[in-house]
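Visitor: no sequence on this one, just coordinates:
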């Protein structure tokens, strides 16, 4: 299957597909909720649970071959490079797990949109600031409920353009930077600082500092 020129709409289609897989799971991998439940079962505060999840992700970042075990993601109904599709999947699953630990309904389109914003990393600050959400401060469930369909569309559009800038129109992306992975690396290079950045953004957005 040929890959077509990457566009914001194509990125959003990929995110939607990845999100569905993150919620329902793929062969051999826990769903976002199952992964979250593993940490909830260990006990502690929500922040401690998420910090443990992020630390585990950092530790496992040097385990090779993780993405090669993602046939359900690599074979996608959208024409986007498999490496980008797989990366988006593991990002989305991690952030959705954090949102779930924070008590948010990850089946809610409003929460899904906020998960997408976190995928943008530091770009999430600008995306959410425009709708009155401050990254680094816990978002209340009442605030989530009040997010309108129009706002969801606006967030998704901004995320699409932000990720397009990251990946480039031809799908060229330095996968050693700004891409968090769970259990594996791409191309033998991985930036642990970027992993912490995105994990912390998701934690602070969905849980706060307790």
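Guide: Looks like it arrived, so ask away. Here the structure is a predicted model, which is why all the values come from computation and not from measurement.

Visitor: CA only for contacts and neighbour counts going forward, please
Guide: OK.

Visitor: can you pull out the helices in this structure?
Guide: Along the chain, the segments classed as helices by DSSP state H run 8-24, 32-40, 46-60, 71-74, 82-101, 109-119, 123-129, 141-145, 149-167, 192-206.

Visitor: contacting residues around the residue nearest to the spatial centre of the chain?
Guide: The C-alpha lying nearest the average C-alpha coordinate of the chain belongs to residue 92 (Cα atoms, centre = their mean; 2.7 Å). Shown in contact with residue 92 (Cα atoms under 8 Å, 6 or more residues apart in numbering): 15, 18, 19, 22, 115, 116, 119.

Visitor: let's have the helices of the chain in CSV, adding distance to residue 176.
Guide: Converted to CSV, the helices of the chain look like this (distance: least, Cα to Cα, whole Å):
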stretch, distance to residue 176
helix 8-24, 19
helix 32-40, 23
helix 46-60, 13
helix 71-74, 19
helix 82-101, 11
helix 109-119, 15
helix 123-129, 18
helix 141-145, 33
helix 149-167, 12
helix 192-206, 9
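
Visitor: out of the ones you listed, which is closest to residue 185?
Guide: helix 46-60 (8.7 Å; Cα to Cα).

Visitor: comparison target, given below:
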């Protein structure tokens, strides 16, 4: 049953990632969001907004982006607004794929605000690692605590340095993939229980083919706020934060405990 959940979740993710609006250009987004507030655009792009702004200021920017996206999406055509040439998999309702497309789109913007790396290659392609990172973001949005902990550890150079005794392949095997597997199983179970069981979308209310305001505020906004809160913890990341993330992962048996003490002391 769990494998069925994972397969279903992967189908939805893959179809969502095919949507034409899914890609966020990191440089363009940062310039649009922060360009008028900094005097070194190249540094903003190279090092991220966290170099220029406090945690509180970044939180405010993330809130504005979330609110703007939620309000904007409430006025957009839902499912019927897809380009005519876009072919959705027959087994995946278009409204479901589009909702999670919006979610992953917003997840990229939130991550860029907090200094995370570009998800796309210079050729505009999404690498397998980037796709897995987006799945972890989705896990955070769905309330999987270990997904947030793994994102912070895997994106923090000092945290990875503290885990230097663990080979990268072993780290990937013991932490990265088990959590992705868990996220996909939980995601698939939610989809099956709430959406596909009766062939009707209950998680995502759709009225007259339009993305309803209730969907935004009852689903998308809380999910985005969860991601904001979790990714925001990576700013000024400390040894204490690292220890807490290790504890979260160990409680779920997804990470070996051998690591160098006194690892990260700053972001």
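Guide: Perfect, thanks for sending it. Note that the structure is a prediction, hence the values are computed from the model and not measured.

Visitor: one step back: could the contacts of residue 92 of the first structure go into JSON lines alongside neighbour count and distance to residue 127 of the first structure?
Guide: Putting the contacts of residue 92 of the first structure into JSON lines (neighbours: other Cα atoms under 10 Å; distance: Cα to Cα, whole Å) gives the following:
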{"residue": "15", "neighbour count": "23", "distance to residue 127 of the first structure": "17"}
{"residue": "18", "neighbour count": "25", "distance to residue 127 of the first structure": "21"}
{"residue": "19", "neighbour count": "25", "distance to residue 127 of the first structure": "19"}
{"residue": "22", "neighbour count": "26", "distance to residue 127 of the first structure": "23"}
{"residue": "115", "neighbour count": "27", "distance to residue 127 of the first structure": "12"}
{"residue": "116", "neighbour count": "26", "distance to residue 127 of the first structure": "10"}
{"residue": "119", "neighbour count": "27", "distance to residue 127 of the first structure": "11"}
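
Visitor: among these, which two are most distant?
Guide: 22 and 119, at 13.6 Å, using Cα to Cα across those.

Visitor: and residue 60 of the first structure, what pairs with it in the second structure?
Guide: If you follow residue 60 of the first structure across to the second structure using TM-score structural alignment, you land on residue 72.

Visitor: gap between its match and residue 78 of the second structure?
Guide: For residue 72 of the second structure, the distance to residue 78 of the second structure equals 12 Å [Cα to Cα, to the nearest Å].

Visitor: who has more neighbours out of the two?
Guide: Each of residue 72 of the second structure and residue 78 has its neighbours counted (other Cα atoms under 10 Å); residue 78 has more, 21 against 11.

Visitor: distance of the aligned residue in the second structure for the residue nearest to the centre of the first structure from residue 131 of the second structure?
Guide: Alignment note (TM-score structural alignment): residue 92 of the first structure maps to residue 104 of the second structure. According to Cα to Cα, residue 104 of the second structure and residue 131 of the second structure sit 10 Å apart.

Visitor: what does residue 161 of the second structure give?
Guide: For residue 161 of the second structure, the distance to residue 131 of the second structure - Cα to Cα - is 24 Å.

Visitor: could you do residue 219 of the second structure as well?
Guide: In terms of Cα to Cα, residue 219 of the second structure sits 22 Å off from residue 131 of the second structure.
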